[in-house]
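Participant: build me a model:
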Amino acid sequence: MESLTGLNAFVHAAELRSYVGAARVLGISSSAVAKSVARLEDDLGVRLFHRTTRSIGLTEEGAVFYEHCKRILDDFNDARAMISASRVRPKGRLRISVPHIVGHNLLMPLLPAFLQQFPEIELDIDFEDRVVDLIGEGIDVAVRSGELADTRLIGHRLGEQHFVVCGSNNYFERYSRPETPADLIRHVCIHFKYPSSGRLAPWSFRSPHTSLSLPESLIFSNTNAGLRAAIDGLGLAHLPVYIAEPAIKIGLIQPVLTKFMVPRGSLSLIWPSNRHLSPKVRTFVDFVITELRANPAIFEAKAV
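Facilitator: So this is what the prediction gives:
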């Protein structure tokens, strides 16, 4: 077990290029990580890292050793997780990262049933619109939009994100309905601003309507505020279908331009690439997938 502890410290330090980062994830001191790596180097008779005052990087021998160590630890974690899963009820603290809009509108409604079914799992949920470093920040599972570029992560695609342009009856009594996206230049447009970057989210029109210069009449960094503004007749909002649908169903807003809309990206559950998930992560992933599949309209286009 002492050897496995040393290998674990080395692999985390290699992946994070930092003794401090590895120590944070492992819950030990950075000096303990450094000592474990030093013992490995003494045993092997080679240097595993190039060290500077700011970072570390693998030597040629270290890179070869890392690949073998990673496979060894994956096999060990597979075996341990399978044994644990067969005899232990899922429990422990589960750290989750989720974008604000998804967390508030898709995840929160699922939590009462999840916690009732798995009361021994403690949820620690960060609402973050930035791209979180799961390994560096000790996150167990996250919801992320777009393509998965980090090879240290694996995931399950939940579905495509569809959007809809909506306005209230009161608004349409004052303004004519747009027939094409180009008509929006004469309308009051409500935009979403990414809190992390300040960039305005593009509207999801098919070509050749992808580069329209729309009026920036109202800008919010909160999607629910944009929905509220549309309901109050302040303008036309570009909203995810699952945000707009409840208000559409009861007639508070109406969709327009639906035949011009295309999906924009997808949502996925992602986690660090241990080949066998811990029981608490597997339980959460399976639960969310099952619940969202039971409501397929979340990931379907809005048609009129």
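Participant: for the rest of this, base every contact and every neighbour count on C-alpha atoms.
Facilitator: Will do.
Participant: ok but R275 is inside a helix, no?
Facilitator: No - read with DSSP: H, G, I helix; E, B strand; the rest coil, R275 is coil and lies in no helix.
Participant: run a quick neighbour tally on it.
Facilitator: Under the neighbour criterion other Cα atoms under 10 Å, R275 is assigned a count of 12.
Participant: quick one: it and D74 touch, right?
Facilitator: Yes - here R275 reaches D74: they are 6.6 Å apart, a contact under Cα atoms under 8 Å.
Participant: where exactly do the helices run in the chain?
Facilitator: Here the chain has its helices, by DSSP state H, at 2-16, 19-26, 30-44, 60-87, 100-102, 111-117, 134-137, 169-174, 223-231, 241-249, 279-293.
Participant: give me the contacts around stretch 196-212.
Facilitator: With contact meaning Cα atoms under 8 Å, 6 or more residues apart in numbering, stretch 196-212 is reached by 129-130, 163, 181-182, 191-194, 238, 260-264.
Participant: please give me the structure for this one as well, since I'd like to look at both together:
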Amino acid sequence: MDKLRALHYLGLAAAERSFSGAARVLGVSVPAVAKMVTALEKDLGIKIFHRTTHGLALTAAGANYLEACGPALARLDDADEQARSVSVRLKGTLVVGVQHVIARGCLTAALPRFHARYPEVDLDIRSVEHEARGAVDGVDVTLVLGWPKAEDLVCRRLGAGRYMVVASPAYWAAHGVPGRPKYLEQHVCLPIRGIDGAVMDVWTFSRGEERESAIVRGWLTTSHAHRDLFIELALAGHGVLRVLDWFNRPEVMSGGLVQVLTDWESTEAVPVNVLYAPGVRRVPRARAFIDFVGEVFADLERDRGRPVIGTERPAWMRRPHGRASDFESRALRSN
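Facilitator: Okay, here's the model as predicted:
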């Protein structure tokens, strides 16, 4: 068995949560991926994946093994890239579409590292809020949150972000810190309208066997594209935000925003995806960038200390342009 290839297949199968997704990224058959992972399980004497109706899920033993192999795989990837950069000088322009939340939260700080590695590649970064055909025309590689439905594009899941609740120290001092998620209903919250148009006003959390939701309200709602407006208001003490755990790291690290309900965990983990046409990976500069953003999100996972697996598409997203709470209310009445 080729152990290095098996580890590579394993990492992609875990990231894609399916053998078919890994096969699509690798350009090989699904049986080839399944056979390699099965051989690795037999060699190690452990079960790496649970096969569920929702796809593959790492077992505890599988997650521990993949985490232990992570640094070695990262060093191997770096060595491969250095070897490629010596033999092939990448050059030309690459058009990258990216949602603002990903650009601000993860990508911007990493771009100088990509430039240092590939100084002759020019990046043309464009704002893309969704994966609809017209929105990604002329774009080589696209980074989007959520659950894209672009069937003619390769969709590789890079990671996920889990929500946390934050506000300024002045706000918490004036209004008190909620001890439970339900108590958020007594606060001035600033819900965001998602890309599909629905207001995300149901914030659900879990703690052990407990599960609790808050239907939040505030004096202002804004679109996904204008979330920076909410950040400025929250920093000034005007309300409570729910943000992805990697989006406002500078504000949280500096103390400008303070997280609460740290013993609770959001039940929603939004996937981060890279989309591209099937033939794009054959272009060396595109392949280099796709692999690079994979590294960026792998670094985020290591910084967390534990993997965050993207959850399924929320049921309320089936009815766009309303409020998530409207869908929840109808669902309760129908039961």
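Participant: re earlier: now a PyMOL select for only the buried ones of the contacts of stretch 196-212 of the first structure.
Facilitator: Buried members of the contacts of stretch 196-212 of the first structure, defined by 16 or more other Cα atoms under 10 Å, are picked up in PyMOL with:
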select buried, resi 129+163+181+191+192+193+194+238+260+261+262+263+264
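Participant: closest one of the contacts of stretch 196-212 of the first structure to P119 of the first structure?
Facilitator: Among the contacts of stretch 196-212 of the first structure, D129 lies closest to P119 of the first structure (Cα to Cα), at 27.7 Å.
Participant: residues in contact with that closest one?
Facilitator: Per Cα under 8 Å, 6+ apart, neighbours of D129 of the first structure: V98, P99, H100, Y194, P195, S196.
Participant: so which of those residues wins on neighbours?
Facilitator: Result: V98 is most packed of these (other Cα under 10 Å), 23 neighbours.
Participant: right, and that residue touches D140 too?
Facilitator: No - if you go by Cα under 8 Å, V98 of the first structure and D140 don't touch, sitting 11.4 Å apart.
Participant: just how off-centre is stretch 74-90 of the second structure within its chain?
Facilitator: On the basis of Cα atoms, centre = their mean, to the nearest Å, stretch 74-90 of the second structure sits 26 Å off its chain's mean C-alpha point.
Participant: any chance of the helices of the first structure in CSV, plus distance to R152 of the first structure?
Facilitator: Below are the helices of the first structure laid out as CSV (distance: least, Cα to Cα, whole Å):
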stretch, distance to R152 of the first structure
helix 2-16, 9
helix 19-26, 15
helix 30-44, 21
helix 60-87, 11
helix 100-102, 23
helix 111-117, 28
helix 134-137, 8
helix 169-174, 48
helix 223-231, 31
helix 241-249, 30
helix 279-293, 16
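Participant: and these: which comes nearest P215 of the first structure?
Facilitator: helix 223-231 (14.9 Å).
Participant: ok, back up a step: out of the contacts of stretch 196-212 of the first structure, the closest to I219 of the first structure would be?
Facilitator: Nearest to I219 of the first structure out of the contacts of stretch 196-212 of the first structure is H191 (Cα to Cα; 4.7 Å).
Participant: so what does the closest one match up with in the second structure?
Facilitator: Aligned counterpart of H191 of the first structure in the second structure: P191 (TM-score structural alignment).
Participant: I72 of the first structure too?
Facilitator: Matched across to the second structure, I72 of the first structure finds no residue, judged by TM-score structural alignment.
Participant: next, count neighbours for R5 of the second structure.
Facilitator: When counting by other Cα under 10 Å, one arrives at 13 neighbours for R5 of the second structure.
Participant: how do the contacts of D129 of the first structure look in the second structure, which are kept?
Facilitator: Contacts conserved in the second structure for these, using both residues aligned by TM-score structural alignment, their matches' Cα atoms under 8 Å: V98, P99, H100, S196.
Participant: would you check the span in the second structure matched by stretch 51-62 of the first structure?
Facilitator: Matched against the second structure by TM-score structural alignment, stretch 51-62 of the first structure finds no partner residues.
Participant: first-to-last residue distance for that stretch?
Facilitator: One end of stretch 51-62 of the first structure sits 12 Å from the other (Cα to Cα, to the nearest Å).
Participant: can you check stretch 103-114 of the second structure too?
Facilitator: Start to finish, the residues bounding stretch 103-114 of the second structure are 14 Å apart (Cα to Cα).
Participant: how about stretch 279-289 of the second structure?
Facilitator: In stretch 279-289 of the second structure, first residue to last residue: 14 Å (Cα to Cα).
Participant: cool, and stretch 240-254 of the second structure?
Facilitator: Start to finish, the residues bounding stretch 240-254 of the second structure are 17 Å apart (Cα to Cα).
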